[in-house]
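Enquirer: Could you look at this predicted model? Sequence included:
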Amino acid sequence: MRTIGLGTSGLQVPVVAVGCMRMNALEKREAEAFIQTALEQGANFFDHADIYGGGRSEEIFADAFGMNSNKRESIILQSKCGIRKGMFDFSKGHILTSVDNILKRLQTDYLDVLLLHRPDTLVEPEEVAEAFDTLEREGKVRHFGVSNQHPLQIELLRKYVKQPLVANQLQLSITNATMITSGFNVNMENAAAVNRDGGILDYCRLHDITIQPWSPFQYGFFEGVFLGSDKYPELNAKIDEIAAKYEVTNTTIAIAWILRHPAKMQPVIGTMNATRLQECIKASDIQLTRQEWYEIYLAAGNVLP
């Protein structure tokens, strides 16, 4: 699979990341087969979070992978922390404890990447900086990033945190494309989209922060998958038309649409179906034309000014 640089980390990562949120639903044998398929396809970047399956997803992954020091070097592990029941928590103590527990569940000594999961309005960036320094010094985390953060939230962290923030995980799909749509509607009185994220797309490109789109097939907030949905007949017709041209599935085209953007994004694929994962990985070989990209964008009900 094609690779890209992850921010300024120096890591070369596959353009498709394997999201492990649903791995807690798999039996060990199923998880083993899924992980093996991913690795055979070059998908060796696995995205976790301490809340996925209440921590079980990380445990099942490590057990199914057969984690040991030799095998550990063949994969790239990313996890997230900062969400607690009824609150978000970026305190130093919570970050450090969370990482220790993540490492224990994953049966490893270090994470390649740690992301702060959801913005904590009570964040004290000095504490985040202390936590990151400790984790880096102790060799527990090699690179750091954020998730679901807009530019000023990142700037606040960057004022204190000395480590580069190499990734920002954000919701993006063909139907949930406000970070793109708002960029078309500059200085428009009747703008078709509200700028909800402070220009995060351009900000990340300017600062070499890799955007990792999550829920690349969802519409709304986990309301459903747009592929095959009767809510999006025009979009599905257009995707199917282009899929037939390239002799791939509609799943492949949906991911190829994200990969076509020059921001060099790394979509996080949440499926636990090996066949569908392979269809997503196939998008690495597809280069949509500019016209095809815009046709899909418009077919989703998006408009140009």
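Expert: Here it is on my side, so go on.

Enquirer: can we go C-alpha only for contacts and neighbour counts from here?
Expert: Noted.

Enquirer: Tell me which stretches of the stretch 201-305 of the chain form strands.
Expert: 210-214, 218-219, 224-225, 268-269 (DSSP state E, counting those that start in this stretch).

Enquirer: want to throw these into JSON lines with distance to residue 19 and mean neighbour count?
Expert: Formatted as JSON lines, those follow (distance: least, CA to CA, whole Å; neighbours: other CA atoms under 10 Å):
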{"stretch": "strand 210-214", "distance to residue 19": "9", "mean neighbour count": "24"}
{"stretch": "strand 218-219", "distance to residue 19": "14", "mean neighbour count": "20"}
{"stretch": "strand 224-225", "distance to residue 19": "16", "mean neighbour count": "14"}
{"stretch": "strand 268-269", "distance to residue 19": "5", "mean neighbour count": "26"}
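
Enquirer: dropping in the other structure now:
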Amino acid sequence: MTSTTDTSRPAVRTDRVLLGCMGLGGGWDPSPYTPADVDAAEAAIQAALESGITAFDHADIYRHGKAEAVFGEVLARTPGLRERITLQSKCGIRLGDEDRPGIYDLRGATLVRKVEESLTRLRTDALDVLLLHRPDPLADPAEIAEALESLHRQGLVRRFGVSNMNAAQIARLQAHLELPLAANQLEMSLLRRDWLEDGVLVNTPASAGVGFPAGTVEHCLHHGVALQAWAPLAQGRYTGRQQTPEEHATAELVTELAKAKGTTPETVVLWWLQRHPARISPVIGTTNPDRIRACRGAAVDDPDLGHEEWYRLWITARGAALP
């Protein structure tokens, strides 16, 4: 099927900040979750809501499905909560075990089955967004499109997107899909800057070491595919867990800017992503209620970073002048 997507449409604005739920549900093993795990999930969800965060990012593999399951428990015991939030999940990765290696699987029947399983665990009738978690080299884009459109017709998924895909992969899938792809989730942060470096190292020897697929950010901007950033806080590298001289210097600058603007260092780090013209939506991975609340400024306020402040953060983090 040929897409009728308007490729000149502006980017779809997703929620300013999403709470990544990978840390919910206990350990990374098939053992059952506990009542304490449900309580911890409820505390994280409540902290997010108090901070203006109403979008929650899942994947079927997170904690072997337990992340979705404990979230579903919280939904079941909190009447009206489902109507107040956006639920996003991902599928397409099969975890390895003692008998089988981990693989990617975007076959149509697998996608349908995985969505149905996620809905059961989440105790909801539909996902607001489904992302394809990783590219599957054996996938047939026409088969994927057929499965996604079937899920949409049944009312099981409202919007679709991808994760960890480059421009060519997105374009190939969209060519077979009538529905517009709404989002692409990538690792993006002050620490992981290759998505940004790619655009300024053109025609320099350093460009060969970037590795980020050229034109992916620009493709998403042009075709209205919202960008979401996973690991946007870089595991706290600029808010207390510095390891290198560049990280220490950047953390000092982040703290300086946070004090000047009356906000938190976490908010400044997220503002740096949000200030980009792509209006990147960070997916914060912490489940610590206090750290979630520290991100409130990014969820409720426009990024308060000037042109030079944004560049100071970038240059300090990269530890070298721009070319």
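Expert: Received the coordinates, thanks. Predicted, not measured: the structure shown is a model, and the values here were computed from it.

Enquirer: what's near enough to touch residue 245 of structure 1?
Expert: Counting by CA atoms under 8 Å, 6 or more residues apart in numbering, residue 245 of structure 1 makes contact with nothing.

Enquirer: Which secondary structure element is home to residue 155 of structure 2?
Expert: According to DSSP states H and E, residue 155 of structure 2 maps onto no helix or strand at all.

Enquirer: residue contacts, whichever residue in structure 2 pairs up with residue 141 of structure 1?
Expert: Superposed on structure 2 with TM-score structural alignment, residue 141 of structure 1 falls opposite residue 157. By CA under 8 Å, 6+ apart, the contact list for residue 157 of structure 2 reads 126, 127, 128, 129, 130, 151.

Enquirer: mapped onto structure 1, which of those hold?
Expert: With both residues aligned by TM-score structural alignment, their matches' CA atoms under 8 Å, the contacts of the contacts of residue 157 of structure 2 that structure 1 also has are 126, 127, 128, 129, 130, 151.

Enquirer: who wins for neighbours among these?
Expert: residue 130 (29 neighbours; other CA atoms under 10 Å).

Enquirer: Surely it is within a strand?
Expert: Yes. Residue 130 of structure 2 forms part of a strand when assessed by DSSP: H, G, I helix; E, B strand; the rest coil.

Enquirer: still on that earlier bit, closest to residue 41 of structure 2 out of the kept ones among the contacts of residue 157 of structure 2?
Expert: Nearest to residue 41 of structure 2, judged by CA to CA, of these is residue 127 at 18.8 Å.

Enquirer: Residue 35 of structure 1: how many residues sit nearby?
Expert: Using other CA under 10 Å as the criterion, the residues surrounding residue 35 of structure 1 number 20.

Enquirer: From residue 45 of structure 1, how far out is it?
Expert: 11 Å (CA to CA, to the nearest Å).

Enquirer: What are the boundaries of the helices in the stretch 201-305 of structure 1?
Expert: 233-246, 250-259, 274-282, 290-299 (DSSP state H, counting those that start in this stretch).

Enquirer: Buried residues of the second one, list them for me.
Expert: Think helix 250-259 of structure 1. By 16 or more other CA atoms under 10 Å, the buried positions in helix 250-259 of structure 1 come out as 250, 251, 252, 253, 254, 255, 256, 257, 258, 259.

Enquirer: Give the aligned range of that helix in structure 2.
Expert: Using TM-score structural alignment, helix 250-259 of structure 1 lines up with residues 265-274 of structure 2.

Enquirer: Average offset of that stretch relative to structure 1?
Expert: Aligned to structure 1 and superposed, stretch 265-274 of structure 2 gives a mean residue distance of 1.1 Å (mean CA distance after the TM-score superposition for structure 1).

Enquirer: now that stretch, how far from the centre of its chain.
Expert: Stretch 265-274 of structure 2 has its C-alpha centroid displaced from the chain centroid by 15 Å (CA atoms, centre = their mean, to the nearest Å).

Enquirer: and what of stretch 97-111 of structure 1?
Expert: On CA atoms, centre = their mean, the centre of stretch 97-111 of structure 1 falls 20 Å from that of its chain.

Enquirer: For residue 298 of structure 2, what is the corresponding residue in structure 1?
Expert: Matched by TM-score structural alignment, residue 298 of structure 2 corresponds to residue 283 in structure 1.

Enquirer: got it, and residue 248 of structure 2?
Expert: Using TM-score structural alignment, the partner of residue 248 of structure 2 in structure 1 is residue 233.

Enquirer: Near the alignment partner in structure 2 of residue 209 of structure 1, how many other residues are there?
Expert: Residue 209 of structure 1 maps onto residue 225 in structure 2, with residues paired by TM-score structural alignment. Neighbour count for residue 225 of structure 2, taken as other CA under 10 Å: 28.
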